[in-house]
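> kindly generate the corresponding structure for this input.
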Amino acid sequence: TLARRLKEFDSPKPKRFLRPKPANRLKRDIPAGRLPWNESRPGALEIDLVEHNGGDSSGLFACTLSVTDMVTGYSRRQAILGKSQKAVFAALESILSQWPTAVHTLHSDNGSEFLNHHLLRFCKQKGIAFMRSRPYRKNDNPHVEQKNRQFVREIVGYARYDTQEAVAWLNAVYALLDPYANLFLPTRKVVEKSYEGKRIRKRFDQARTPFQRLIESGALKPEMEHMLKAQFETLNPLDLHDELEKIVA
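Modelled structure (predicted):
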């Protein structure tokens, strides 16, 4: 009875207003969701980080930053030592500065290496929409995840790389792999989905390389179109493949 009566009087203690934690504020400012599967405008990029820790996440080890355009399939990779926000942001900024089209959307997972004020501020300054995956929904980033398997794990494997020399070797691999994949390896893309009960039936278009899709889109920056066409005319896919075989052997 006494406690009930005391509630009627104002407490002499000052009221405390809890402020949201920085991580919660970031998640509030970065919407969660997935990009539409039928996006048609190049420049919608999915980004992810692949760890090369050999199954042991202790200590410092190399990571590969992977960036994929979900519309054209064009992709780039860059290895770094560690996964600090500063290192990841510097690598991403380097890749985006050489991207062949204008970028209008970035989509990442919920890792702290991406959800930070550096990247959020960068996207706002550049007029880029920044999105993140929904919690525990790994398939919200399907295009870059597929590239990670095909062009990272199947090429350099699951071993641990934790030295600057190993990072230099990874980047030497990607220097050969990226033009080979983008200029000469055709892929198919889903153009229609239909539902039959619980099953999803997909229809794919004719296989084309990311380079061909970029040309057809008309979204290439003039200087990048000239550079990619020059690469396509001068590079030999068989020579690139042989060099890749030698460097990863």
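
> from here on, just use CA atoms for contacts and neighbour counts.
OK.

> for Arg5, see how far away Thr68 is.
As judged by C-alpha to C-alpha, to the nearest Å, Thr68 and Arg5 stand 64 Å apart.

> next one: Val103
62 Å.

> so for the two, which sits in the more crowded spot?
Neighbour comparison, Val103 and Arg5: the larger count goes to Val103, with 19 against 8 (by other C-alpha atoms under 10 Å).

> so the more buried one versus Leu49, what's the distance?
Taking C-alpha to C-alpha, one finds Val103 at 19 Å from Leu49.

> next: Gln206.
Gln206 sits at a distance of 30 Å from Leu49 (criterion: C-alpha to C-alpha).

> where do the strands sit along this protein?
Secondary structure of the chain (DSSP state E): strands at 44-52, 62-69, 75-81, 105-108, 129-132, 190-196, 199-204.

> outside of the fifth one, which residues touch it?
Judged by C-alpha atoms under 8 Å, 6 or more residues apart in numbering, the contacts made with strand 129-132 from elsewhere in the structure are 30-34, 104-110, 120, 123.

> the chain: helices as residue ranges?
Per DSSP state H, the chain carries helices over the ranges 2-6, 22-29, 85-97, 117-126, 142-148, 154-156, 164-184, 210-217, 222-234, 237-248.

> another for comparison:
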Amino acid sequence: MDETKLRTIAQLQEFLGATPEVKFTLAAGAGAGAGDAQRYEHISRVLKRFDYPRLKKAERGVVLTYLRRTSGYSRPQITRLVARWEENRLAAVPLAKRYRAPAAPFARKYTGGDVELLVQVDRANEDVCGPAIAHLLRRAYTVYGDKDYERLAGLSVSHLYNLRKSAGYQKLRVSFTKTRPVCNPIGVRKAPRPNGRAGWVRIDSVHQGDLDGIKGVYHITCVDSVSQWQVEACVEGISEAFLLPVLQAVIAQFPFEIEGFHSDNGSEYINHKVAKMLEKLRIEQTKSRARQSNDNALAESKNASVVRKHMGYSHIPKKYAKPINAFYVGVFNSWLNLHRPCLFATEVVSETGKIKKVYKNKDAKTPLERLVQLNEKGLVKFKAGITLEDLLAQAKEKTDLQAAREMQKAKADLFELFNKPKRKLQA
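Purely as a prediction, here's the structure:
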């Protein structure tokens, strides 16, 4: 391209507007090292043709944009080259490359044999700190006179770590670190054994999605192991500031005494503040065992069959945690326990003597109906001021269909709050 006909700033602006991209190519017959030389010559020619030092600020910006477009150089590099051109233009010193590749590569000071010696010293001393290894290398030459350590005797501590990161060292020295088990004294690592009695709850938390790196609300699922009496709650986060008050409210919503509290090994439940709260209530705290995925399976299955089914997977911002929790306390939890049937397993002994859990159609019943059966056997201890008759009377206030419709109406109002369109700004 012959760009020498561009003589005015207006012509440059038209050129920039009409050509979004221009690729700089070498002239025919140019050598491999002539690329920068031709670019420098082009930059000097343009600056001189437009008399760059006398241009206004806006006009200089157009020229610099034109040079970046035609030369392919970055903005900082064009700025440096223009500054150097202005500095040397009176002395008529042309732009030229001031850097070049070294004539010879840097000499290697430490050989592969030195790296092998370093590996031997590190292995024998079990990777002590760098200053200690450097001191041992120095002693090997100065005290014991081993000439093999002559170069390593002057090895600096900082370069010692560089050698440890080198490919030669890593090839000779491969170390494996086993996963260390977490030794947390909080809680007993075992599966709870309610022995058919109500009051041993399982708890788990489920996250309501991310959006642009922002966390959504967290749902807390707490369910009794035997009666499947379930309490749902919602918090903004699973830190202690949000979780402790909600845990107290969850435990308070159960109509019977809680004797066992089982969770996985997450830090939201395995911490000193939760342990102190449970100890004050005289509740045994247990946590899931390693490689025993069924220890907390009941709470996790409720996350899928209840939380995900009714709340979905879409992101819900944290600011809606209080309305969701109010929906749980006011409508949802009572519908779950008084009107929603659950399947209860029946243990059957097979021909081989193995106990299997079978879910029969006749075993479908609500958690309240299950409490009635447990109460007849004396396997449930109600809290003071709460009787089974009160719960049965509450369940008869509305039919199962009415309760389900009331829950669906409240849920629709709740989701309408989430999906409420934002007000458009008036012009």
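
> sorry, back to before: could I get the helices of the first structure as TSV with distance to Asn53 of the first structure?
Output for these, formatted as TSV (distance: least, C-alpha to C-alpha, whole Å):
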stretch	distance to Asn53 of the first structure
helix 2-6	57
helix 22-29	26
helix 85-97	16
helix 117-126	25
helix 142-148	15
helix 154-156	12
helix 164-184	12
helix 210-217	30
helix 222-234	34
helix 237-248	18
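
> for the equivalent of His118 of the first structure over in the second structure, what are its contacts?
For His118 of the first structure, the aligned position in the second structure is Lys273, judged by TM-score structural alignment. Going by C-alpha under 8 Å, 6+ apart, Lys273 of the second structure touches Glu240, Leu244.

> list the contacts of the most centrally placed residue in the first structure.
Nearest residue to the geometric centre of the first structure (C-alpha atoms, centre = their mean): Ile47, 0.9 Å. Residues in contact with Ile47 of the first structure (C-alpha under 8 Å, 6+ apart) are Leu65, Ser66, Val67, Thr68, Leu106, His107, Ser108, Asp109, Asn141, Val144.

> could you find the counterpart of the second one in the second structure?
Same thing as Ser66 of the first structure. Ser66 of the first structure maps onto Thr221 in the second structure, by TM-score structural alignment.

> wait, its match sits on Val201?
No. Judged on C-alpha atoms under 8 Å, Thr221 of the second structure makes no contact with Val201 at a distance of 9.9 Å.

> neighbour count winner among the two?
Using other C-alpha under 10 Å, the more surrounded residue of Thr221 of the second structure and Val201 is Val201, with 28 against 25.

> now the aligned partner of that one in the first structure: how far from Ala91 of the first structure?
Mapped onto the first structure by TM-score structural alignment, Val201 of the second structure lines up with Leu45. Per C-alpha to C-alpha, Leu45 of the first structure is found 15 Å from Ala91 of the first structure.

> over to Met224 of the first structure?
19 Å.

> next one: Ser97 of the first structure
Applying C-alpha to C-alpha to Ser97 of the first structure and Ala91 of the first structure gives a distance of 10 Å.

> who has more neighbours, the two?
Ala91 (18 against 10).

> what's the match for the more buried one in the second structure?
Per TM-score structural alignment, the equivalent position to Ala91 of the first structure in the second structure is Val246.

> my guess is its match meets Ala233, correct?
Yes. Between Val246 of the second structure and Ala233 there is a contact under C-alpha under 8 Å: 7.1 Å.

> Ala304 of the second structure matches what in the first structure?
Counting by TM-score structural alignment, Ala304 of the second structure lines up with Arg149 in the first structure.

> so how many other residues sit close to its match?
13.

> could you do Asp69 of the first structure as well?
Asp69 of the first structure: 24 surrounding residues under other C-alpha under 10 Å.

> ok, the closest residue to Gly54 of the first structure other than its chain neighbours - contacts?
Spatially, and ignoring its direct neighbours in sequence, Gly54 of the first structure is nearest to Arg160 (4.0 Å; C-alpha to C-alpha, 6 or more residues apart in numbering). The neighbours of Arg160 of the first structure, taking C-alpha under 8 Å, 6+ apart as the test, are His52, Asn53, Gly54, Gly55, Phe61, Ala62.

> highest neighbour count among those?
Counting by other C-alpha under 10 Å, His52 has the largest number of neighbours within these, with 25 neighbours.

> ok, that residue - contacts?
Contacts of His52 of the first structure (C-alpha under 8 Å, 6+ apart): Phe61, Ala62, Cys63, Thr64, Tyr158, Ala159, Arg160, Tyr161, Asp162.

> can you rerun that using 6 Å?
Contact analysis of His52 of the first structure by C-alpha atoms under 6 Å, 6 or more residues apart in numbering lists Ala62, Cys63, Arg160, Tyr161.

> what lines up with the last one in the second structure?
Aligning on TM-score structural alignment places Tyr161 of the first structure opposite Ile316 in the second structure.

> isn't that match right up against Lys215?
No. Counting by C-alpha atoms under 6 Å, Ile316 of the second structure does not reach Lys215; the two are 8.6 Å apart.

> which one's more surrounded, these two?
Ile316 (23 against 17).

> identify the residue spatially nearest to the more buried one, adjacent ones excluded.
Gly216 (5.2 Å).
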